[in-house]
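Asker: Pasted the sequence and its predicted model underneath.
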Amino acid sequence: MNEQNSKRSGTNVLSRLLHVRHPKAKQAVITAIDLLGNAVINAAESGSPFPLKRRDQLLDYILTLMGRDDEDGFADYNDLLRTQALAISACTTLVSVEPKLTVETRNHVMKATLGFFAIPNDPVDVVNPLIDNLITLLCAILLSGGEDGRSRAELLMLILRQIDQFVCSPIEYQRKRGCLAVHEMLLKFRMICVSGYCALGCHGSCAHNKQIDRTLFRNFSKLPSAFVLPSREALCLGDRVIMYLPRCADPNSEVRKVSAQIIDLLFSISLSLPRPAGSSISPEVIELSYSALSSLEDVIAILRNDTSIDPSEVFNRIVSSLCILLTKEEMVATLHGCSVAICDKIKQSAEGAIQAVVEFVTKRGGELTEIDISRTTQSLISAVVHATDKHLRVETLGAISSLAENTSSKTVFDEVLATAGRDTITKDISRLRGGWPMQDAFYAFSQHMVLSVLFLEHVISVLSQIPILKADVDRVEDSPVDSHTEDGKLQAAIFALTAFFRGGGKVGKRAVEQNYASVLSELTLQLGSCHGLTYSGQHEPLRNLLTAFQAFCECVGDLEMGKILARDGELSGNERWISLIGDIAGCISIKRPKEDI
């Protein structure tokens, strides 16, 4: 009974301390709690441990005290920041006390503190220590959390993803803080993987380490290292690389340097981890990986000692190393996540991401499956759609062209046409701000020295496989979804041809001339199909096709055929239709007597 009264009394005393208003009083309370936590840690070190049963409650008190209340009387912003810095430091102490934090408490602490990464830089002498304390807190959460290598890797990924918003922030000091936090956490994580850890932050061998190591590995002594250490897959290297790679092209030199160190740490850790049982990696591949890592470390050494080195040269060397270090699965994950990197709020970093994607698909594109190519194309299309900068849109379209050139062009073209088809059904493409991105893609393909012929042939092939829409009696039982899909595919292909004829320039014109017969034949067949649709009240497909046909005539220089289409193209009636085809045939026989249609 006395013990219960004592506990209740202690709780009441603590709760009354929450009502202090003056900044010095708040700081005193927080410092007292911090000292209590340190006393528990020191007692454990000396072999006389005792529990801190109200640890989670004390954490909650600290988080309450560091908040700003409208009535707390804070007149000095600096005092508030100092209180918050002390509070974060005290949180670090309590987090390091056994038992481990529950998931709920951990998330509560992170939610209450991560926002400090966004506070303004000034006053520097107060803010910098606060940020340092925050990074130390996150490291403590990592070091004291998890049960084995796998769970710690999961916790690491959880925290890193929480920091991502600051790593890719448009505000320079937030990016710098985010990168510094990631770097410190990876250093601590590597320490766990290599030699265990000390909750007090000691490196290498120490008295605390031995005690904690025994506790840590007691339950895993009979398990293989794969259970104690994380797997390479747990590091999510593909996702992490595409998050930090744009920072390697950041305008800020410190951010560039730290982000390069982050990538180096990720692969340094991954190469030190045990390989999965049964995995077969040739000695040559291992040697190449270590050589690429060594090259990456050389770059970092140069960055430390020579600030005058060309940033683009450094970035190129980092990308070249990554081309070797990433496994096939990691490369695929990197490419799938490229949309966010290309849409980075810093133009210089976005350009770096595009450059990296081009390099990856040029050197490793042959390893991608059809599904990989399709998903990568979708990511690049998403980046094109969301790009607000015209130059970045053009560069991203160049990356799509590079993907088509170095992998399966058919798969890339199919994805672009499928997206265009959906757009024609769901959007008013004539009123899109900044123009229709898919039309820009058609222009890019038509002007490409290698892809122009391939794209034209692909579009003609697609058109030849589309049935006569809604005029075909065999389609009566088809679902509305299938019908809409075919409608979109037809319109996308026709718009693609129009863009090709008008925007291909000399390269596009050469491709059209090479495929004159097949293009003209398909346009004529489609003209008949679209005329059939007008009887059911569908006039839009015919108008779009006539626009494409007119563009074709302008492209090949057949003005007479263009006049005939302008005069008679939309006229209905079988006799008029037969006469139109005859007039077109007459133009061909005069203009191109040797052409075999």
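Answerer: Yes, it's here.

Asker: contacts, neighbours, all on C-alpha from now
Answerer: Will do.

Asker: So what's the residue count around residue 277?
Answerer: 7 (other Cα atoms under 10 Å).

Asker: what does residue 326 give?
Answerer: 19.

Asker: doesn't residue 240 make contact with it?
Answerer: No: assessed by Cα atoms under 8 Å, residue 326 is found out of contact with residue 240, at 11.3 Å.

Asker: for the stretch 301-450 of the chain, what spans make up the helices?
Answerer: 311-325, 328-336, 338-342, 347-364, 370-386, 390-406, 409-426, 437-446 (DSSP state H, counting those that start in this stretch).

Asker: Looking at these, which is nearest to residue 463?
Answerer: Residue 463 lies closest to helix 409-426 among those, at 11.3 Å (Cα to Cα).

Asker: quick one: that closest one to helix 437-446, angle?
Answerer: Here helix 409-426 runs at 150 degrees with respect to helix 437-446, directions being taken by axes from the mean of the first three to the mean of the last three Cα atoms, to 10 degrees.

Asker: okay, the angle between helix 409-426 and helix 390-406?
Answerer: Per the same axes, to 10 degrees, the angle that helix 409-426 makes with helix 390-406 is 140 degrees.

Asker: Pick the most buried one from the helices of the stretch 301-450 of the chain.
Answerer: Most buried of the helices of the stretch 301-450 of the chain, by mean neighbour count (mean count of other Cα atoms under 10 Å): helix 338-342, with a mean of 26.

Asker: second one coming, line it up with the first:
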Amino acid sequence: MQTVALSACTTLVSIEPRLPMETRNRVMKATLGFFALPTEPSNIVESLITNLIILLGAILLTSGEDGRSRAEQLLHILRQLDPYVSASAEHQRRRGCVAVHEVLVKFRNLCSGGFGASGSYPTLSLKHIDQGGPRGSSSLPSAFVLPNRDSLSLGERIMAYLPRCADTDDEVRKVAIQIIALFFNISLSLPKQKTSANDIDLESSYGALSSLEDIVSIIRRASVDQIEVFHRVVSSVCILLSKDELVVLLHSCTLAACDKVKQSADGSIQAIIVFIIRRGKDLREADVLRTTQSLLSSAIALTDKHSRQEVLNAISCLAENTNHIVVFDEVLFVAGRDICTKDITRIRGGWAIQDVFYVFSQHKVLATLFLEYILSILHKEPVATNDSEKGEINSESSADDCILQATMFALNAFLRGGGKVGKQAVEQSYPSVLSALILKLGGLHGLAELGRNELLRSLLIAFQSFCDCVGDVEMGKILARDGERTEKEKWIDLVQEVACSSSVKRPNEFSV
């Protein structure tokens, strides 16, 4: 009965007068749940799935009046299928991917056959619907009636299907690769907006598409190395994406990095790293910022240590291959927000931002850059003071406190978790690190009186970590003995004693 009902729905959306768009979408919403059916009884369920895919094709073919409106309907259908494409159940992922492929084939046939100016179809039979519909007649040039490439939202769509190319299910992998090849096959036949037309190297793009289609041909007839195939797909995609599409792909990477299939998630993260290494120069500062935000969201959402580490590697890769200051700024901002709004000691799976600090401090290239960045913040960060005679602290000062706490937390993590690379960077920057800590120590003597003990405590912890890192036991003892004193005179004596202790021990490196 349900199979008959689906066939009836297909007829309803295919005949004249056409159903309103709202009604067609209600039909689609009411029937998509069939993709979640169990696999048994297979003969009945598979018949339902087949009829449902035919219905989706019919909805696409009878929607809209021109290429652009049909492209919008295509994206609407594909986004409705996303939950099944990325489902935890293999059979749902298979059904979702097959449906996406079949709908895309219909859309490609429309693009090849041309969109009629009125969007009309002279026949209503299912036979013609399955074949993609007859070519519409129009006196308008094809560029006018075709959708443009940008209407396909390639960056978002490719990111939605790339995890499936590394799926544990063989059929899902094969169909996903065909989907990506089909998307780019369609996109290269569509006009590009003039503002970004020069962004695409057609010769390289056609070469990459040819390589991608070769992969499709190979996987159809032979068993090949899964990892090698995935790498070739990623390499082709890296060339085929325009700058804007690449940016959107990176912005929408969080769901892929947190895919329900661990193998797919890890593959997606490796793909992101490849994109950043090869195309990082194409990212503007705003793009770097949003990509950092997406990757941080991924790291925070992941509790699996290995997967989180892979995302952290992607963040360090982004910092190394783009504007590292933008990446550092965003990481520190998120750290300050977390420190001031959450109990970071109770975060499930550990505090991801601390792991980011560790990765920076252990990176051969970024360690020195990150330490210099931290020191620049400590040198220039104004110490927040009371806003009035009542000693009230304004919101701007509170925000400054959060950043300053985050900076000292970052320094402490650097000193504790940097290993050999971090220690070497600290030794090379010994005078700068010590002077920044002493200057900040000298400027914080009044914080306890203002009820801001956390800020003071954070500095003392970072200072003690510095003493441990450089092996200065005597200076550490001074801090341990007198670090909690808050009287102004005693505090000044402490700062002088710490400075003198260092100048005596390392006269050639530091002087006061």
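Answerer: In hand now; what should we look at? In this text, all values refer to a predicted model and were calculated from it rather than measured experimentally.

Asker: Can you calculate the TM-score here?
Answerer: TM-score for the superposed chains, counting by TM-score structural alignment, normalised by the length of structure 2: 0.94, backed by 504 aligned residues with a Cα RMSD of 2.2 Å.

Asker: between the helices of the stretch 301-450 of structure 1, which gets nearest to residue 14 of structure 1?
Answerer: Closest to residue 14 of structure 1 of the helices of the stretch 301-450 of structure 1 is helix 338-342 (Cα to Cα; 46.4 Å).

Asker: counterpart of that closest one in structure 2, which residues?
Answerer: Mapping helix 338-342 of structure 1 onto structure 2 (TM-score structural alignment) gives residues 253-257.

Asker: Which residues are in contact with the equivalent of residue 431 of structure 2 over in structure 1?
Answerer: In structure 1, the residue matched to residue 431 of structure 2 (TM-score structural alignment) is residue 517. Listed by Cα atoms under 8 Å, 6 or more residues apart in numbering, the contact partners of residue 517 of structure 1 are 595, 596, 597.

Asker: Now do the same for the first one: its match in structure 2.
Answerer: In structure 2, the residue paired with residue 595 of structure 1 according to TM-score structural alignment is residue 509.

Asker: before we move on, back to that, post-alignment, the one helix or strand the match of residue 431 of structure 2 maps to versus structure 2, mean distance?
Answerer: Residue 517 of structure 1 is part of helix 516-534, with elements assigned from DSSP states H and E. Following superposition, helix 516-534 of structure 1 is found to deviate from structure 2 by 1.3 Å on average (mean Cα distance after the TM-score superposition for structure 1).

Asker: What residues of that helix count as buried?
Answerer: Across helix 516-534 of structure 1, burial judged by 16 or more other Cα atoms under 10 Å covers 516, 518-520, 523-524, 526-527, 529-534.

Asker: Beyond that helix, next helix or strand please.
Answerer: Taking DSSP H and E, what comes next after helix 516-534 of structure 1 is helix 540-556.

Asker: so what's the aligned partner of residue 554 of structure 1 in structure 2 up against?
Answerer: Taking TM-score structural alignment, the alignment pairs residue 554 of structure 1 with residue 468 from structure 2. For residue 468 of structure 2, the contacting residues are residue 476, by Cα under 8 Å, 6+ apart.

Asker: Please report how far residue 468 of structure 2 lies from residue 474 of structure 2.
Answerer: Distance, residue 468 of structure 2 to residue 474 of structure 2, by Cα to Cα, to the nearest Å: 10 Å.
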